[in-house]
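*Asks:* Need coordinates for the below:
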Amino acid sequence: MRTVLRTMEVLRALNTRNGATVTELSRRTGISRPALYRMLETLREAGYVGLDLSRRRYGLTMLIRGLAEGFNEEDWITEVARPVLRKLQKQVLWPVDLGIFMDNLMWIRETTRASSTLTIDRGVVGNRLPVLRAATGRAYLAFCGADERAQIVANLIEAREPGHEFAADRPAFEAMLDRIRANGYGERFGEEPHESGAIAVPILAGDRVLGCVNMTFIRRSMGPQEAAARYLGQMQRAAAEIASGAASLGADS
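*Replies:* This next block holds a predicted model:
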């Protein structure tokens, strides 16, 4: 019980300070830094806390609203996104996913891969993908707000994980984002996993991106341009339907 109360104290401290370092949290709560690191890592794994790597500051994610406002991210994923994705998969036949950005990664939060006969890579709900190696991540970065994008890019460069070094090449990076905006979708092709390609479109809620709808296809069957020519309109309509349904549940606020 004491651990639960201490965790709630940390969450309250993060909420009132709009983010804090471990040192600041220790000073405010009286909890030792080793204990805080363990608690914060647990909260990060659960999705309630994110880490700004460039400043070493922890902050609350959108999932925490479920503790205060009665809103649960699962509401719009389960009630809205899941049926829309199932309908889309029946139209395009290829497997489709919902990707959510959280803690500098793209998370697969919903997928139809189990029900698609064309699935070749069995991605599962909960899988985490590097932002710049995923079609969903590239689409998210292209369409999210400028301030959010700048912070994400700073975090990716600071993390120095494989694939993220591309963000430091600003001319090439910005050219990629411009191309994605012009096309209306992000893509992955000719990269791991090599047997498949993917295109992804954003779920837009005003100036925010709630997530991305992703479609994976067999690489030898077509490329991103052909996939977009065939399916982009259906994917964008599905994304708009998800955005509208999420708004009705208050997920876009």
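
*Asks:* Please make it C-alpha for all contacts and neighbour counts, starting now.
*Replies:* Noted.

*Asks:* Which positions within stretch 109-126 qualify as buried?
*Replies:* In terms of neighbour count (16 or more other CA atoms under 10 Å), stretch 109-126 has its buried residues at 109, 110, 111, 112, 113, 116, 119, 123, 124, 125.

*Asks:* That one: how far from the chain's middle?
*Replies:* 17 Å (CA atoms, centre = their mean, to the nearest Å).

*Asks:* again with stretch 245-252
*Replies:* On CA atoms, centre = their mean, the centre of stretch 245-252 falls 17 Å from the chain's centre.

*Asks:* Please apply the same query to stretch 210-222.
*Replies:* Taking mean C-alpha positions (CA atoms, centre = their mean), stretch 210-222 and its chain are 16 Å apart.

*Asks:* And for it, what's in contact with it?
*Replies:* Residues outside stretch 210-222 that contact it (CA atoms under 8 Å, 6 or more residues apart in numbering): 94-101, 118-120, 135-136, 139-140, 189-190, 194-204, 235, 238-239, 243, 252.

*Asks:* Pull out the buried residues from those.
*Replies:* Applying 16+ other CA under 10 Å to these, the neighbour count classes 94-101, 119, 135-136, 139-140, 189, 196-204, 235, 238-239, 243, 252 as buried.

*Asks:* From the residues you listed, which land in strands?
*Replies:* 96-101, 196-204 (DSSP state E).

*Asks:* so which of those comes closest to residue 24?
*Replies:* Using CA to CA, residue 101 comes nearest to residue 24 of those, at 26.4 Å.

*Asks:* Enumerate every residue touching that closest one.
*Replies:* Here residue 101 is in contact with 107, 137, 140, 211 (criterion: CA under 8 Å, 6+ apart).

*Asks:* most neighbours, which of the residues you listed?
*Replies:* For the contacts of residue 101, neighbours were counted using other CA atoms under 10 Å, and residue 140 has the most, 32 neighbours in all.

*Asks:* Count the neighbours of the closest residue to residue 156 other than its chain neighbours for me.
*Replies:* In space, and not counting its chain neighbours, residue 156 is closest to residue 164: 5.8 Å by CA to CA, 6 or more residues apart in numbering. Residues lying near residue 164 (other CA under 10 Å) number 19.

*Asks:* how about this one, so we can line them up?
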Amino acid sequence: MDNVRTISRGIDLLEFLNRSGKATGAHIASQLGLSRPSTYRILETLTACGVVRYSEKDNKYALDWSAQTLASGLTERSRVLCVATPYLYELQKKVQWPTDLAIHENGVMVVKESTHPISPYSIESGIVGSRHPVLCGSLGRAYISFCPKGERDAILKNFFSRCTGGYEYFNSMQQIEWMIAKTRADGFGSRQQDVNAETSSIAVPIRFLGRVLACMDISWIASAMSFDEAVKKFHAPLDEARRAVERQLAAETMLN
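*Replies:* Have a look, this model is predicted:
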């Protein structure tokens, strides 16, 4: 119980620093209703972990850069998932085939929302929470093709073996670069039975302020229609859903 309480207090402290920017230990203790000894113990632990930094110049604590980036990323992810989920379900109603929404985490795409359970044409289950190497599906291919170059280079450098997942069709950077160029030219990531022989899919990136926050896809049973037929049928509504999400993100930013 004590460990749980300490973790909870640590989270409260991080959230406070994320809101306030910088603060003394005494001010943090008073604002969170904690004793000073408890506050300083938590601050010492977080500082040792590299999450919080202390400035002797003004005797104040602040989130370290890495923690600020994490907090910003978590906020953006939560926001885009909230905004995009209704459009994901509207898209499924239009096309009937399953739709998914995924975010990138350390070289893999993690499916956060899916309409597979309600689609009459779904042949897959357990989609939400599933993780897919970033090069091995339309969602990941859309992500890596449209994310900033620096981020893309870091993914390929640090997670190359995990990204490829052992699939021979991406065993060289030349093949990856060709895929990225094609994806950017098409405007969508694609998977044509190369990972799952039964289904194919296309995906688009949801972009905001120069970053890719998430990706949205439509998948279908490959034997039901050709890839070209599916692209002709699905790309326009998928891209319209993507634009609607991006417009709402921009509008909410303006209001805030």
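
*Asks:* Out of the contacts of residue 101 of the first structure, flag the one nearest to residue 86 of the first structure.
*Replies:* residue 211 (16.5 Å).

*Asks:* Can you classify whichever residue in the second structure pairs up with the closest one by secondary structure?
*Replies:* Using TM-score structural alignment as the criterion, residue 211 of the first structure maps onto residue 214 of the second structure. Using DSSP: H, G, I helix; E, B strand; the rest coil, the structure places residue 214 of the second structure in strand.

*Asks:* Any figure for the gap between residue 214 of the second structure and residue 2 of the second structure?
*Replies:* 37 Å (CA to CA, to the nearest Å).

*Asks:* At which residues are the helices of the stretch 151-256 of the second structure located?
*Replies:* Along the stretch 151-256 of the second structure, the stretches classed as helices by DSSP state H, counting those that start in this stretch are 160-164, 173-186, 227-255.

*Asks:* so which of these comes closest to residue 86 of the second structure?
*Replies:* helix 227-255 (9.4 Å).

*Asks:* and that closest one, what does it pack onto?
*Replies:* Helix 227-255 of the second structure makes packing contacts with helix 65-95, strand 199-208, strand 211-221 when contacts are defined by 3 or more CA pairs under 8 Å, 6 or more residues apart in numbering; DSSP states H and E.

*Asks:* Give me the helices and strands touching the helix or strand containing residue 35 of the first structure, please.
*Replies:* According to DSSP states H and E, residue 35 of the first structure maps onto helix 33-46. Where contact means 3+ CA pairs under 8 Å, 6+ apart, helix 33-46 of the first structure is packed against helix 22-29, strand 49-52.

*Asks:* angle of it against helix 22-29?
*Replies:* Using axes from the mean of the first three to the mean of the last three CA atoms, to 10 degrees, the inter-axis angle of helix 33-46 of the first structure relative to helix 22-29 is 110 degrees.

*Asks:* Tell me which residue is most central in the second structure.
*Replies:* residue 103 (2.4 Å; CA atoms, centre = their mean).

*Asks:* Tell me the counterpart of that residue in the first structure.
*Replies:* Aligned partner of residue 103 of the second structure by TM-score structural alignment: residue 100.

*Asks:* just to revisit the earlier point, so which of the helices of the stretch 151-256 of the second structure is the most surrounded?
*Replies:* Between these, helix 160-164 has the highest mean count of neighbours, a mean of 19, where neighbours are mean count of other CA atoms under 10 Å.

*Asks:* Any chance you could list what contacts that one?
*Replies:* 107, 108, 133, 134, 135, 136, 156, 170, 171.

*Asks:* Average offset of it relative to the first structure?
*Replies:* Following superposition, helix 160-164 of the second structure is found to deviate from the first structure by 5.2 Å on average (mean CA distance after the TM-score superposition for the first structure).

*Asks:* one step back: now intersect the contacts of helix 160-164 of the second structure with the strands, please.
*Replies:* Among the contacts of helix 160-164 of the second structure, the members falling in strands (DSSP E) are 108, 133.

*Asks:* okay, the contacts of helix 160-164 of the second structure in TSV with neighbour count and distance to residue 29 of the second structure next?
*Replies:* Formatted as TSV, the contacts of helix 160-164 of the second structure follow (neighbours: other CA atoms under 10 Å; distance: CA to CA, whole Å):
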residue	neighbour count	distance to residue 29 of the second structure
107	24	39
108	22	39
133	24	43
134	28	43
135	29	47
136	23	48
156	19	43
170	18	53
171	14	54
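
*Asks:* Which single one of the contacts of helix 160-164 of the second structure is nearest to residue 80 of the second structure?
*Replies:* Nearest to residue 80 of the second structure among the contacts of helix 160-164 of the second structure is residue 108, at 17.9 Å by CA to CA.

*Asks:* could you list every residue that touches the counterpart of residue 175 of the second structure in the first structure?
*Replies:* Under the alignment (TM-score structural alignment), residue 175 of the second structure pairs with residue 172 of the first structure. Residue 172 of the first structure sits next to residue 166 when contact means CA under 8 Å, 6+ apart.
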